[in-house]
Every structure is written in C-alpha cells, then in structure tokens.
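**Q** Give me a model of this one.
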Amino acid sequence: RGGSCNVDEIRLIPHCNGTHTECVGHISDRHIAIREVLQEALIPATLLTVTPRPAAEVRDQYLPTPEAGDMLLIRSDLESALAGVEADFLAALVVRTLPNHPTKVSRDYLSASPPYFSLDAMRFLLELGVQHLLVDIPSLDRMFDEGRLSAHRIFWEVAEGTHQINPATASRRTITEMIYVPDALPDGTYLLNIQIPDFALDAAPSRVWLYGLKKP
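**A** This is a model prediction of the structure:
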C-alpha cells in the first residue's frame, strides 16, 4: 500500500485479439497447454502468398455451407504455390493473403466476413505434413461457423463433435492466427521462430520472426 511504482493488471483472451498461437487444447475438454506443445526454437518454413477465391465459384467444400460473398483459400492454389518446395521446409507454412493492406493489423473483422480455408485445402496441408500453420486471418474457419471449427479439426485430426482428447497422444501441431507479413518479405524459405510467454493455456499471444537463408 502506498508504493511508488506501477503495477499493471492484464486481462487477456488470446483468441481473436492480435497474433496468437494455439494448440489442440483449444477444442479439448482435457487441459493441453501451448507451452507443452510448442518446443522448437527454429523451424524450417515456407512463406507463400495466395488470393482467396469466391466460394460460389470453386468446387472446394466447407461445413457449414459457405454463404453468399464468402471467400475461400482453396487446395489447387496451395498446390500450385507449393509445387517444388523441399519437404524439409514444409514443417511450417506461413500464408499471406491478398490484398495485403497494412490495415490488417487493426481491422474490425466483424464488419465483414474474412476469408477462411476450405476443408480440401486443410486436408492437403495435412497430407504435406505441415506441423505449424501461420495465417494472416482471424481464424482458419469461418467467423460464424455454428461452432464446428471444421478446418481446425482436420488439422488436428479430431473428429467432428469430439472433445475428448488424450493429451499423451494429441496432435503436436500449432496454429498461429492474425499475423501480418509485410510485402517487402518475398515468398520463399525461411527459418521460423515463434515466441510465446510461458502460459499454461490452450493459446498465448505470440511474436513471429522469419529469418532469411543465404545459399553458401
């Protein structure tokens, strides 16, 4: 009492409030913490830029059914962008969407439905063995999706409607949402560092670094 110093109080919901990294604990009834899942310091990664497509004009699927005006990140675009990428650099995938306006860092995403991943696209990333997925949108899934989190479930290999997940055998994959990748950074391969506080939560605020590689 009466101390001459500042003592700040922090109240935080990591999801949908800036860059954050989450684990399968996000959809589990049993406690699984991001600090226990994210262990790597430097991860081989690929940065790619894709343009979302009108859901009404593509064959890719999503549950629930997309609404008029929805935009999807689709499998064929990811296949084209990743053709020829070395498997070692698919441990992490950093997805930059177009248009890439700087207002992404402070945008009110509730005013319009942002793009999201088709289920076909998510199955493709699973086939590639991607372990860490980083995106510049608020969620892999549609903002209002009836609570299904269909894309998350595919990535974490959790059946629809299931919340009973064994921490000992649970997926070690992570999802980082609401990043921003400046245009000055070209598509290509990098080393990725995801920094998080040591929170025993399903998700934590994160800071993402991409380190360029030089050929000898």
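**Q** rest of the way, CA atoms for contacts and neighbours
**A** Noted.
**Q** Check which helices and strands the longest helix anywhere in the chain sits against.
**A** Longest helix in the chain, counting residues (DSSP state H): helix 119-128. In terms of contacts (3 or more Cα pairs under 8 Å, 6 or more residues apart in numbering; DSSP states H and E), helix 119-128 is packed against helix 75-82, helix 150-156.
**Q** C-terminal to the last one, what's the next element?
**A** Scanning the chain past helix 150-156 towards its C-terminal end, the next helix or strand to appear is strand 174-177 (assignment: DSSP states H and E).
**Q** Any chance you could list what contacts that following strand?
**A** 16, 18-24, 37-38, 131-140, 206 (Cα atoms under 8 Å, 6 or more residues apart in numbering).
**Q** Just say which of the helices and strands packed on helix 119-128 is most tucked in.
**A** Counting by mean count of other Cα atoms under 10 Å, helix 150-156 has the highest mean neighbour count of these, with a mean of 22.
**Q** before we move on, back to that, quick one: which of the helices and strands packed on helix 119-128 is nearest Pro115?
**A** Proximity to Pro115 (Cα to Cα) singles out helix 150-156 among these, at 12.5 Å.
**Q** Quick one: residues in contact with that closest one.
**A** Residues contacting helix 150-156 (Cα under 8 Å, 6+ apart): 24, 62-63, 117-119, 122-123, 125-126, 140-141, 159-160, 171, 173.
**Q** circling back to that earlier point, with respect to Thr189, which of the helices and strands packed on helix 119-128 lies nearest?
**A** Between Thr189 and these, the tightest spacing by Cα to Cα is seen for helix 75-82, at 10.8 Å.
**Q** quick one: the closest one to helix 119-128, angle?
**A** Using axes from the mean of the first three to the mean of the last three Cα atoms, to 10 degrees, the inter-axis angle of helix 75-82 relative to helix 119-128 is 40 degrees.
**Q** Packing partners of helix 75-82?
**A** In terms of contacts (3+ Cα pairs under 8 Å, 6+ apart), helix 75-82 is packed against strand 43-50, helix 119-128.
**Q** got the angle for that helix vs strand 43-50?
**A** Orientation of helix 75-82 against strand 43-50 (the same axes, to 10 degrees) gives an angle of 120 degrees.
**Q** Sequence B follows; please return its structure for comparison with A:
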Amino acid sequence: GGAVNFFNVSFNPHAHGTHTETAGHITKERHSINSNFKNPYTKSVLLTVTPIQGVVTFDDFLVQWERASSKHWLDQTESVILRTEQHEGSLLREYSNTDWPFLASEIGSFLRSSGIDHLIIDQPSVDQEEDGGALACHRSFWGPTPLESLHRTITELAHIPI
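**A** Here you go, the predicted structure:
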C-alpha cells in the first residue's frame, strides 16, 4: 500500500461500554486481566433484582438467591448475572450524572464467600456513581486481600435482554 492518513484512537472501555475488571481495578499496581482471567466459560445464573430507592438491598438479593438455590440452579455456579432494570433504549442511554442503581456492599462479600468468581451487571458500576471513592461493593467482592482475588471479575454495563 501507499501512504495514507491514519490517526491513533484512545479508548477507555471503562467509560464507554461493557467492560470487565479484575481486582487490579482497585490495587496500587496494575494487573492484566489477560494474565488472570483464564476461563470465560462458566456455569452462570441470571437473577433479576429490583432496586429500591436506587439500591439493590442484600435482603432483596437474598430472596432471589434463595429462590435459585431451591431449584438447584446454583449448583457449581461460578458466575452471577444481575439484571436490574434493562429499559428500552438502554443501549443508547447516557448514564453520566444519573445516580444509577447500585448494589449493597454485603452482596459482594456474600458472593465472594459463596464461591462466585464472576459478577455481571447491567449498570455502569456495582457501586454508586458518587461514593467518595469507597467502591464498597467492588472491595467487598474482591475481599480484604484483593491480590488473592485477581481471578475474580466484575463485568459492568452488560446488555442483558429480557
């Protein structure tokens, strides 16, 4: 080929669409998802949860979890997909400054202690848009020693059809 015009494009998937994070998202050092996320094929369960005043509470989550458990849907499950409120047009929705629904931090620690390695949600974050940097659900899912949880992932802004 001959000489052509081209441009470098910078893209931050965290701010522009579906993205998957490891505990490296909150650690001081960088940790590549490619080095830590080894099995993209896992048994998953889909739970539909309803935010109350913008929060998916632990009690409401637990109702759905126990319902799935009673049907043995959680046997050997490694991934939990949480559908909160997938509205029509959500694929084109601008989420900035909307204070989207978020998860109570207890949900993250419960999933970790239950052996769940992958959390998938249809919102821009498992945490509140503005939380002063607490990232409570992220931190509770990856635990007090996040370097031991580099294999665990959180996928946010996933499109989960009804």
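**Q** Give me the TM-score for these two chains.
**A** The TM-score (TM-score structural alignment, normalised by the length of structure 2) is 0.86; 157 aligned residues with a Cα RMSD of 2.0 Å.
**Q** check the fit of the longest helix of structure 1 onto structure 2 and give the mean distance.
**A** Superposing on structure 2 and averaging over aligned pairs (mean Cα distance after the TM-score superposition for structure 1), helix 119-128 of structure 1 comes out at 2.0 Å.
**Q** Show residues contacting the helix or strand just after that helix.
**A** Using DSSP H and E, the helix or strand that follows helix 119-128 of structure 1 in sequence is strand 132-135. With Cα under 8 Å, 6+ apart as the test, strand 132-135 of structure 1 has contacts from 91-96, 173-179.
**Q** Nearest residue to Pro51 of structure 2 in space, please, no chain neighbours.
**A** Closest residue in space to Pro51 of structure 2, ignoring its immediate chain neighbours: Pro101 at 6.2 Å, by Cα to Cα, 6 or more residues apart in numbering.
**Q** Now do the aligned partner of that neighbour in structure 1: how many residues are near it, please.
**A** When structure 1 is aligned by TM-score structural alignment, the residue opposite Pro101 of structure 2 is Pro115. Residues lying near Pro115 of structure 1 (other Cα atoms under 10 Å) number 25.
**Q** and if you look at the one 10 residues further on?
**A** By the criterion of other Cα under 10 Å, Leu125 of structure 1 has 20 neighbours.
**Q** How about Ile175 of structure 1?
**A** By other Cα under 10 Å, 22 other residues sit near Ile175 of structure 1.
**Q** What is the equivalent residue in structure 2 for it?
**A** In structure 2, Ile175 of structure 1 lands on Ile154 (TM-score structural alignment).
**Q** Name the nearest residue to its match, sequence neighbours excluded.
**A** Spatially, and ignoring its direct neighbours in sequence, Ile154 of structure 2 is nearest to Leu119 (4.8 Å; Cα to Cα, 6+ apart).
**Q** The one you found: neighbouring residues, count only.
**A** Close neighbours of Leu119 of structure 2, defined as other Cα under 10 Å, add up to 23.
**Q** can you check Asn8 of structure 2 too?
**A** A count of neighbours around Asn8 of structure 2, defined by other Cα under 10 Å, yields 5.
**Q** can you pull the contacts of the counterpart of Ser79 of structure 2 in structure 1?
**A** Taking TM-score structural alignment, Ser79 of structure 2 has Ala92 as its aligned residue in structure 1. Contacts of Ala92 of structure 1 were listed using Cα under 8 Å, 6+ apart, and they are 43-46, 130-134, 192.
**Q** Same check on Ala45 of structure 1?
**A** Contacts of Ala45 of structure 1 (Cα under 8 Å, 6+ apart): 89-94, 189-192.
**Q** one more time with 7 Å
**A** Applying Cα atoms under 7 Å, 6 or more residues apart in numbering to Ala45 of structure 1 gives the contacts 89-93, 189-192.
**Q** how much space is there between it and Ala91 of structure 1?
**A** Counting by Cα to Cα, to the nearest Å, the gap from Ala45 of structure 1 to Ala91 of structure 1 is 6 Å.
**Q** re the thing from before, any chance of the helices and strands packed on helix 75-82 of structure 1 in JSON lines with distance to Asn166 of structure 1 as columns?
**A** Output for the helices and strands packed on helix 75-82 of structure 1, formatted as JSON lines (distance: least, Cα to Cα, whole Å):
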{"stretch": "strand 43-50", "distance to Asn166 of structure 1": "26"}
{"stretch": "helix 119-128", "distance to Asn166 of structure 1": "20"}
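**Q** And the ones you listed: which comes nearest Asp108 of structure 1?
**A** Short answer: strand 43-50, nearest of the helices and strands packed on helix 75-82 of structure 1 by Cα to Cα, at 21.6 Å.
**Q** and that closest one, which stretch of structure 2?
**A** Aligned by TM-score structural alignment, strand 43-50 of structure 1 corresponds to residues 42-49 of structure 2.
**Q** tell me which residues in the matching stretch are buried?
**A** For stretch 42-49 of structure 2, burial by neighbour count (16 or more other Cα atoms under 10 Å) applies to 44-47, 49.
**Q** With that, I have no additional questions.
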